[in-house]
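Participant: predicted model, plus sequence, below.
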Amino acid sequence: MADPSSSNRIGFIQALLACAFWGFLPIYFKLLQSVAPLEIVAHRIFWSVPLLLVILYFRKNLSGLRNSWADPKVRGALLASSILIAGNWLTYVWAVHEDHILAASLGYFINPLISVFLAMIFLKEKLRRNQWIAVGIAAIGVSILAIEAWDTLWISLALAGSWSLYGLVRKIAVVGPIVGLTIETTYLFVPVLLFLIWLTFGSAPPTSTTHFGDHLSIDILLFGGAAISAIPLMLFAAAVKKMSFSTIGLMQYLAPTLQFLIGVFLYREPLTTSHIICFILIWISLAIFSADAIFGAPAKKAAAT
């Protein structure tokens, strides 16, 4: 029998590595500044398909892929999630390229709170008092930011909304994370392939000064986009099985925190007063929300028994 403390420790390391991967993504995409965001996302999708198939082969789960693909409900759900994930990736890469890392990090801070609303609307889950307080504080923070940074607020809301909807669809679809991502990228494979053929024999987007085939370092980074999609996902999926859900939820705030710090201290993005107030209120909101998730749910369960 496995030692629970050892399993939890391994899970913590896996979750930490996954969140670090996601947190340092701005640096990765900044290295591809000379390539248009659409081309970066196209390569990320294109190379993900063969890589994920290889992963499923070695994990002996190709049968799971066939079974999920044979289910019309799963196929329909993943068609919707493939569009959401493509839009999320494209918005994020564009935001990094245009020096809006702070706006992107704010989107992922807001995401859990939007997810709560979606769960209430579509899954009929009820908000507890502290959750309403947390949502209200976050709404005040976003409203303050909207007054001064209206031109970039759409980035935060687009990322938060697309990722929350993606999470909702994936919750409804009964499919594993790797199998699901394989089907999603397979849906997008043909359009992406046609786009890359057009780039090869046509012309690169106006915002591209380099693209695949020009420099070995760029080629490696574009191919590596598949790895940065698959590796943290596998680590996080493995960690979820070993750790409490509340701890996992708290650790997910590490990634946007790292992105925030990278935006401010590495790339010197302007940090306005409204940014500071908004982020403080968001962090307070998340602290209340997380505390309620850890202590509120067990208390409610105990009261019901």
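Facilitator: On my side now, so go ahead.
Participant: contacts and neighbour counts: CA atoms only from here.
Facilitator: Noted.
Participant: where along the stretch 51-200 of the chain do the helices fall?
Facilitator: Here the stretch 51-200 of the chain has its helices, by DSSP state H, counting those that start in this stretch, at 62-70, 72-97, 101-122, 129-148, 150-172, 177-201.
Participant: ok, which of those helices comes nearest Ile277?
Facilitator: helix 129-148 (6.7 Å; CA to CA).
Participant: and that closest one, which residues are buried?
Facilitator: Across helix 129-148, burial judged by 16 or more other CA atoms under 10 Å covers 130-132, 134-139, 141-146.
Participant: and the gap between the residue of the chain most remote from its centre and Leu127?
Facilitator: In the chain, the residue that sits farthest from the middle, by CA atoms, centre = their mean, is Thr305; the gap is 36.3 Å. Noted for Thr305: a distance of 20 Å to Leu127, by CA to CA, to the nearest Å.
Participant: His100 now?
Facilitator: Distance from His100 to Leu127, counting by CA to CA: 32 Å.
Participant: likewise Asp214?
Facilitator: According to CA to CA, Asp214 and Leu127 sit 53 Å apart.
Participant: what about the two, which has more around it?
Facilitator: For Asp214 versus Leu127, the count of surrounding residues by other CA atoms under 10 Å is larger for Leu127: 14 against 10.
Participant: check contacts around the more buried one.
Facilitator: Neighbouring residues of Leu127 by CA atoms under 8 Å, 6 or more residues apart in numbering: 116, 120.
Participant: and the furthest pair within the buried residues of helix 129-148?
Facilitator: Spanning the widest gap among the buried residues of helix 129-148 are Asn130 and Ala146, at 24.3 Å by CA to CA.
Participant: now the helix or strand encompassing Ile218, how far from the centre of its chain.
Facilitator: Element membership of Ile218, judged by DSSP states H and E, is helix 216-240. With CA atoms, centre = their mean, to the nearest Å as the basis, helix 216-240 stands 13 Å off its chain's centre.
Participant: ok, and what's touching it?
Facilitator: Outside helix 216-240, the residues that touch it by CA under 8 Å, 6+ apart are 10-12, 14-15, 17-19, 21-22, 28, 32, 40, 43-48, 51-52, 177-178, 211-213, 248.
Participant: next, the angle helix 177-201 makes with it.
Facilitator: Counting by axes from the mean of the first three to the mean of the last three CA atoms, to 10 degrees, helix 216-240 points 170 degrees away from the direction of helix 177-201.
Participant: try this one next to it:
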Amino acid sequence: MPQSSQSGIFYALTAFTLWAIAPVYFKFMSFIPTTEILAHRVIWSCLIVLILILAMRKADKLKQVFTSKKTLLAMLLSTVLIGINWGTFIWAIGSNQLLSASLGYYINPLISILLGMIFFKEKLDPVRKAAVVLCFAAVAFEVIKFGSLPWVALVLAITFGFYGLVRKKVAIDSFTGMAVETLLMLPVALVYMFTVHTSTSNMLENPSLTNWLLFAAGPITMIPLMCFAAAANRVSLVTLGFFQYIGPSGMFILAVFLYDEPLSPEKLTTFALIWSALALLIFDSIRQLRNAKRKRSVEGITKTETI
């Protein structure tokens, strides 16, 4: 395996593992209001990403976004989507709904498939159609058994799915995009910090440990993103796709075995349906990779014979 691919796999494992254990931090910080944690996440992420932008000399790319009305409007939409996603995720953890958050990120790849079919006219093969049907069956089962939609899971899956769609349309690199999004959210975060008063909103009165923990919201957001960007430059998106299930799997394990969230037979059935859908997607991806590899081998033999 090429060295770049090895390092890419390392970065991917690091990124998705950090995303998997991030709920531990947000759970520990649940004594602070969700909106306040979100505000700190925006402020410190913005500071870190701007330093990185300057260090990597990408300030020109940042200026280009703010001088293009069309691009800026698209980034405003992505900002709203990621803001809702972050806020819902933090709230879910603090409200003992980490299982629902896990379910949302399991559903996300299936939402992305639907969006690709709707907006990019991508055709679904029978395997992917079956996976989508299983996803709908899981949601329908939740409604029938519990009498309501699994709204936390659906909000997380849909906002992140549309966020990916918008970012794909705009085609801006991760750091520039995050810089724009946090800059757009920054005024709201600062207004919140100066107008809403809680027991921890005044950092001058907080214990130093609390302030350091609040600042940690920035690195906890940015470090996995940096690793993901490094991985994306070294391995294929298909390979990255296999790693994306580490995050929700880690959340599921934390919810059940560390935080003792109840896993009823009905809830387990929902997860079983989603896991079955994801198993079909993984099988289909492996099949496509093998077919592509076989095709390249045949083409290579043909070229050799021609020479």
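Facilitator: Structure received. As the structure is a prediction and not an experimental result, all values here were calculated from the model.
Participant: got a TM-score for the pair?
Facilitator: Here the superposed chains carry a TM-score of 0.91, computed using TM-score structural alignment, normalised by the length of the first structure; 294 aligned residues with a CA RMSD of 1.9 Å.
Participant: the contacts of helix 216-240 of the first structure, buried ones only, as a ChimeraX selection?
Facilitator: Selection of buried members from the contacts of helix 216-240 of the first structure for ChimeraX, criterion 16+ other CA under 10 Å:
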select :10,11,12,14,15,17,18,19,21,22,28,32,40,43,44,45,46,47,48,51,52,178,211,212,248
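Participant: now, which of the contacts of helix 216-240 of the first structure lie within helices?
Facilitator: Taking DSSP state H as the definition of helices, the contacts of helix 216-240 of the first structure contribute 10-12, 14-15, 17-19, 21-22, 28, 40, 43-48, 51-52, 177-178, 248.
Participant: got the contact list for Thr17 of the second structure?
Facilitator: Thr17 of the second structure makes contacts with 246-247, 250, as judged by CA under 8 Å, 6+ apart.
Participant: closest to Met185 of the second structure among those?
Facilitator: Out of the contacts of Thr17 of the second structure, the member with the shortest distance to Met185 of the second structure (by CA to CA) is Gly247, at 25.1 Å.
Participant: what helix or strand is the alignment partner in the first structure of that closest one on?
Facilitator: Aligned by TM-score structural alignment, Gly247 of the second structure pairs with Ala255 of the first structure. Using DSSP H and E, Ala255 of the first structure maps to helix 254-261.
Participant: what does that helix rub up against?
Facilitator: The contact list for helix 254-261 of the first structure (CA under 8 Å, 6+ apart) reads 19-26, 101-102, 105-106, 108-109.
Participant: what's the ChimeraX line that selects buried ones from these?
Facilitator: Per 16+ other CA under 10 Å, the buried members of the contacts of helix 254-261 of the first structure correspond to this ChimeraX selection:
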select :19,20,21,22,23,25,26,101,102,105,106,108,109
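Participant: can you add distance to Ala80 of the first structure and give the contacts of helix 254-261 of the first structure back as JSON lines?
Facilitator: Listed next are those as JSON lines, based on distance: CA to CA, whole Å:
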{"residue": "Cys19", "distance to Ala80 of the first structure": "25"}
{"residue": "Ala20", "distance to Ala80 of the first structure": "28"}
{"residue": "Phe21", "distance to Ala80 of the first structure": "25"}
{"residue": "Trp22", "distance to Ala80 of the first structure": "23"}
{"residue": "Gly23", "distance to Ala80 of the first structure": "26"}
{"residue": "Phe24", "distance to Ala80 of the first structure": "27"}
{"residue": "Leu25", "distance to Ala80 of the first structure": "25"}
{"residue": "Pro26", "distance to Ala80 of the first structure": "26"}
{"residue": "Ile101", "distance to Ala80 of the first structure": "26"}
{"residue": "Leu102", "distance to Ala80 of the first structure": "28"}
{"residue": "Ser105", "distance to Ala80 of the first structure": "24"}
{"residue": "Leu106", "distance to Ala80 of the first structure": "24"}
{"residue": "Tyr108", "distance to Ala80 of the first structure": "20"}
{"residue": "Phe109", "distance to Ala80 of the first structure": "23"}
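Participant: just the contacts of helix 254-261 of the first structure now: which is nearest Cys278 of the first structure?
Facilitator: Taking CA to CA as the measure, Cys278 of the first structure lies nearest Leu106 of these, at 8.9 Å.
Participant: nearest residue to that closest one other than its sequence neighbours?
Facilitator: Of all residues not flanking Leu106 of the first structure in the chain, Ser156 sits nearest, at 5.7 Å (CA to CA, 6 or more residues apart in numbering).
Participant: which residues sit in contact with the residue mapped onto that neighbour from the second structure?
Facilitator: Under the alignment by TM-score structural alignment, Ser156 of the first structure pairs with Ala153 in the second structure. By CA under 8 Å, 6+ apart, the contact set of Ala153 of the second structure is 100-105, 107.
Participant: now with 10 Å, please.
Facilitator: When contacts are counted by CA atoms under 10 Å, 6 or more residues apart in numbering, Ala153 of the second structure is found next to 88-89, 92, 97-108, 139.
Participant: run the chain-centre distance for stretch 277-284 of the first structure.
Facilitator: Here stretch 277-284 of the first structure is found 20 Å from its chain centre; the criterion is CA atoms, centre = their mean.
Participant: list the contacts of it.
Facilitator: Residues from elsewhere that reach stretch 277-284 of the first structure, judged by CA under 10 Å, 6+ apart: 102, 105-106, 109-110, 113, 134-146, 253, 257, 260, 272-276, 285-290.
Participant: which part of the second structure lines up with that stretch?
Facilitator: Against the second structure, stretch 277-284 of the first structure falls on residues 269-276 (TM-score structural alignment).
Participant: looking at the helices of the stretch 51-200 of the first structure, which is buried most?
Facilitator: Of all the helices of the stretch 51-200 of the first structure, helix 101-122 has the most neighbours on average by mean count of other CA atoms under 10 Å, namely a mean of 21.
Participant: and the angle for that helix with helix 129-148?
Facilitator: Between helix 101-122 of the first structure and helix 129-148, the angle comes out at 140 degrees (the same axes, to 10 degrees).
Participant: which bit of the second structure covers helix 101-122 of the first structure?
Facilitator: So helix 101-122 of the first structure is aligned with residues 98-119, judged by TM-score structural alignment.
Participant: mean deviation, the matching stretch versus the first structure?
Facilitator: On superposition with the first structure, the mean distance recorded for stretch 98-119 of the second structure (mean CA distance after the TM-score superposition for the first structure) is 0.5 Å.
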